[in-house]
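Colleague: curious how this folds, go ahead:
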Amino acid sequence: MTIRAVVFDFGGVLFDWSPQHLYRKLIADDAERQWFLDNICTQAWNTEQDAGRTLAEATRTLIHQHPDHHTLIQAYYERWHEMLRGELPDGVAILEALHQADVPLFGLTNWSAETFPYALANYPFLQRFRDIVVSGELKLIKPDPAIYHASLDQVRAHLPDIQPGEVVFIDDVAGNIEAAVALGWQGIHHVSAERTAARLRELGVAF
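Modeller: Now for the predicted structure:
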């Protein structure tokens, strides 16, 4: 089956995002910093914001639970842009090459609706996408099948007769790829740009 659209995840594929980038400035000791990110401002806590919880509610709730860490918790979203170190050039190079080859491009990202506008305003390569599904806007999150259905509906708004097997999804989280494949999509677990580019060509995508 011919691939007619490519859907990209963002973090770890196109963006170098990590709380470590900010908290290295705030907690000098490696072990102490890792403990804080594993036990206070955890990835699971951040994921709730990607799923639609407001930043204000998330911050308030966590400070109530851990008042001794008030300042460090407050910094998470006040200085969130410092976690977004920049683009991943190799991943963006694939995106640009696909764009030059007129391959229809779409985004499907777990991202807070409140922080995503910063990325949209500061990273012009996001204009390459015909449409982007942002989890925080839908209050759905990968790997929930519902967000993949929403993404496919979005693709079909541009390519009305496209079938799931004609869509390939690129994500750095294996479980997110497995969820897409279970719905009939093609999937590429992004480990390196070289492997992703090679797999796209194996699927017949010319770029």
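
Colleague: CA atoms for contacts and neighbours, from now on please.
Modeller: OK.

Colleague: and what about Glu137, helix, strand or coil?
Modeller: helix (DSSP: H, G, I helix; E, B strand; the rest coil).

Colleague: which residues are contacting the longest helix belonging to the chain?
Modeller: Looking across the chain with DSSP state H, the single longest helix is helix 145-158. Helix 145-158 is touched from outside by 5, 106, 108, 131-133, 135, 138, 140-142, 162, 164, 179-180, 183, with contacts defined as C-alpha atoms under 8 Å, 6 or more residues apart in numbering.

Colleague: same thing but 10 Å
Modeller: 4-7, 104-110, 130-135, 138-142, 159-164, 167, 169, 176, 179-180, 182-183, 185 (C-alpha atoms under 10 Å, 6 or more residues apart in numbering).

Colleague: okay, helices next: where are they in the protein?
Modeller: Under DSSP H, the chain gives helices at 19-26, 30-39, 43-50, 55-65, 70-78, 89-100, 116-122, 135-138, 145-158, 174-182, 193-202.

Colleague: so which of those comes closest to Val13?
Modeller: helix 89-100 (5.6 Å; C-alpha to C-alpha).

Colleague: which parts of that closest one are buried?
Modeller: Gly91, Val92, Ile94, Leu95, Glu96, Leu98, His99 (16 or more other C-alpha atoms under 10 Å).

Colleague: next, the structure of the following sequence, for comparison with the previous one:
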Amino acid sequence: MKAVVFDIGNVLIQWDPHLAWLDEMGSREAVAEFLTRIDFQDRNLRADGGENFTDLASELDDAEDRRRLGVYVERYAITVPHKIEGTWQVLYRLKEQGTPVHAITNWSAETWPVGVGAHPELGDVFGVTVVSGQERLLKPQPKIFHRLCERAGLAPENCIFIDDGLHNVEGARAVGMDGIHFTTPQALEGALIERGLL
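Modeller: You can find the predicted model right below:
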């Protein structure tokens, strides 16, 4: 039997880091300028790989930038406000018919508990959940896909991996998994129907 392995951010849960500072800074443009200035994308990826935001903030020269990044974890819940309902419907259909569902997510070890607090389903819907910050491994590194397979008792060729990042899908394919590049819940449903999973 095939198992379906989900990414979480922007597949099952909307994530928008701008929201952490929008009320304080007043506009998405102002927040975007701040995120660019501190190279948030790179620092966030480092956090996903196991670093903590206090240390990442301490590297910044500007005191206000340090303060802002330093409060990110406590504000994290407002950056993940909504479930992507159509994807959840697909996930629950898979579970109802007995298909194993698992998850691999690039997510900080610090913010993961906050995300689960905001969306408790994340804590119990999957058979196995591999969180990059806890493992100190990142998609698309081969080891993170093998870690999921080891824990779930699966061979890569028996996994279908879904991610909104094409580079992560290609990483999954490189270790032998089937891969679906997520764009919309409707397109995902169609791809799973094509594979005989729905």
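
Colleague: got the buried residues of helix 89-100 of structure 1 as a markdown table, with distance to Lys25 of structure 1 columns?
Modeller: Output for the buried residues of helix 89-100 of structure 1, formatted as a markdown table (distance: C-alpha to C-alpha, whole Å):
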| residue | distance to Lys25 of structure 1 |
| --- | --- |
| Gly91 | 27 |
| Val92 | 27 |
| Ile94 | 32 |
| Leu95 | 32 |
| Glu96 | 33 |
| Leu98 | 37 |
| His99 | 37 |
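
Colleague: only the buried residues of the longest helix of structure 1, if you could.
Modeller: Buried-residue list, helix 145-158 of structure 1, by 16+ other C-alpha under 10 Å: Pro145, Ile147, Tyr148, Ser151, Leu152, Gln154, Val155.

Colleague: give the equivalent position in structure 2 for Val181 of structure 1.
Modeller: By TM-score structural alignment, Val181 of structure 1 lines up with Arg173 in structure 2.

Colleague: how close does the residue lying closest to that match once chain neighbours are set aside get to Leu137 of structure 2?
Modeller: Spatial nearest neighbour of Arg173 of structure 2, chain neighbours left out: Gly179 (5.9 Å); criterion: C-alpha to C-alpha, 6 or more residues apart in numbering. From Gly179 of structure 2 across to Leu137 of structure 2, the span is 19 Å (C-alpha to C-alpha, to the nearest Å).

Colleague: do the same with Val73 of structure 2
Modeller: 20 Å.

Colleague: also Gly49 of structure 2?
Modeller: On the measure of C-alpha to C-alpha, Gly49 of structure 2 and Leu137 of structure 2 end up 6 Å apart.

Colleague: mutual contacts of these two, please.
Modeller: Joint contacts of Gly49 of structure 2 and Leu137 (C-alpha under 10 Å, 6+ apart) are Asn106, Val131.

Colleague: sorry, back to before: now render the helices of structure 1 as CSV, adding distance to Val13 of structure 1.
Modeller: Formatted as CSV, these follow (distance: least, C-alpha to C-alpha, whole Å):
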stretch, distance to Val13 of structure 1
helix 19-26, 16
helix 30-39, 22
helix 43-50, 17
helix 55-65, 24
helix 70-78, 22
helix 89-100, 6
helix 116-122, 14
helix 135-138, 17
helix 145-158, 18
helix 174-182, 13
helix 193-202, 8
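
Colleague: tell me which of these sits most buried.
Modeller: helix 135-138 (a mean of 20; mean count of other C-alpha atoms under 10 Å).

Colleague: ok, Val13 of structure 1 - contacts?
Modeller: Contacts of Val13 of structure 1 by C-alpha under 10 Å, 6+ apart are 87-92, 94-95, 170-173, 189-193, 196.

Colleague: quick one: the residue mapped onto it from structure 2 and His181 of structure 2, what's the gap?
Modeller: By TM-score structural alignment, Val13 of structure 1 lines up with Val11 in structure 2. Computed as C-alpha to C-alpha, the Val11 of structure 2 to His181 of structure 2 distance reads 10 Å.

Colleague: please enumerate the shared neighbours of those two.
Modeller: With C-alpha under 10 Å, 6+ apart as the test, Val11 of structure 2 and His181 both reach Ile162, Asp163, Asp164, Gly165, Leu188.

Colleague: against Val125 of structure 2, how distant is the second one?
Modeller: Distance of Asp163 of structure 2 to Val125 of structure 2, computed by C-alpha to C-alpha: 17 Å.

Colleague: looking at these two, which one has more neighbours?
Modeller: For Asp163 of structure 2 and Val125, the more surrounded residue by other C-alpha atoms under 10 Å is Asp163, and the numbers stand at 25 against 15.

Colleague: ok, Phe10 of structure 1 - how many residues close by?
Modeller: 23.

Colleague: quick one: it from Ala193 of structure 1, how far?
Modeller: Phe10 of structure 1 is 13 Å from Ala193 of structure 1, by C-alpha to C-alpha.
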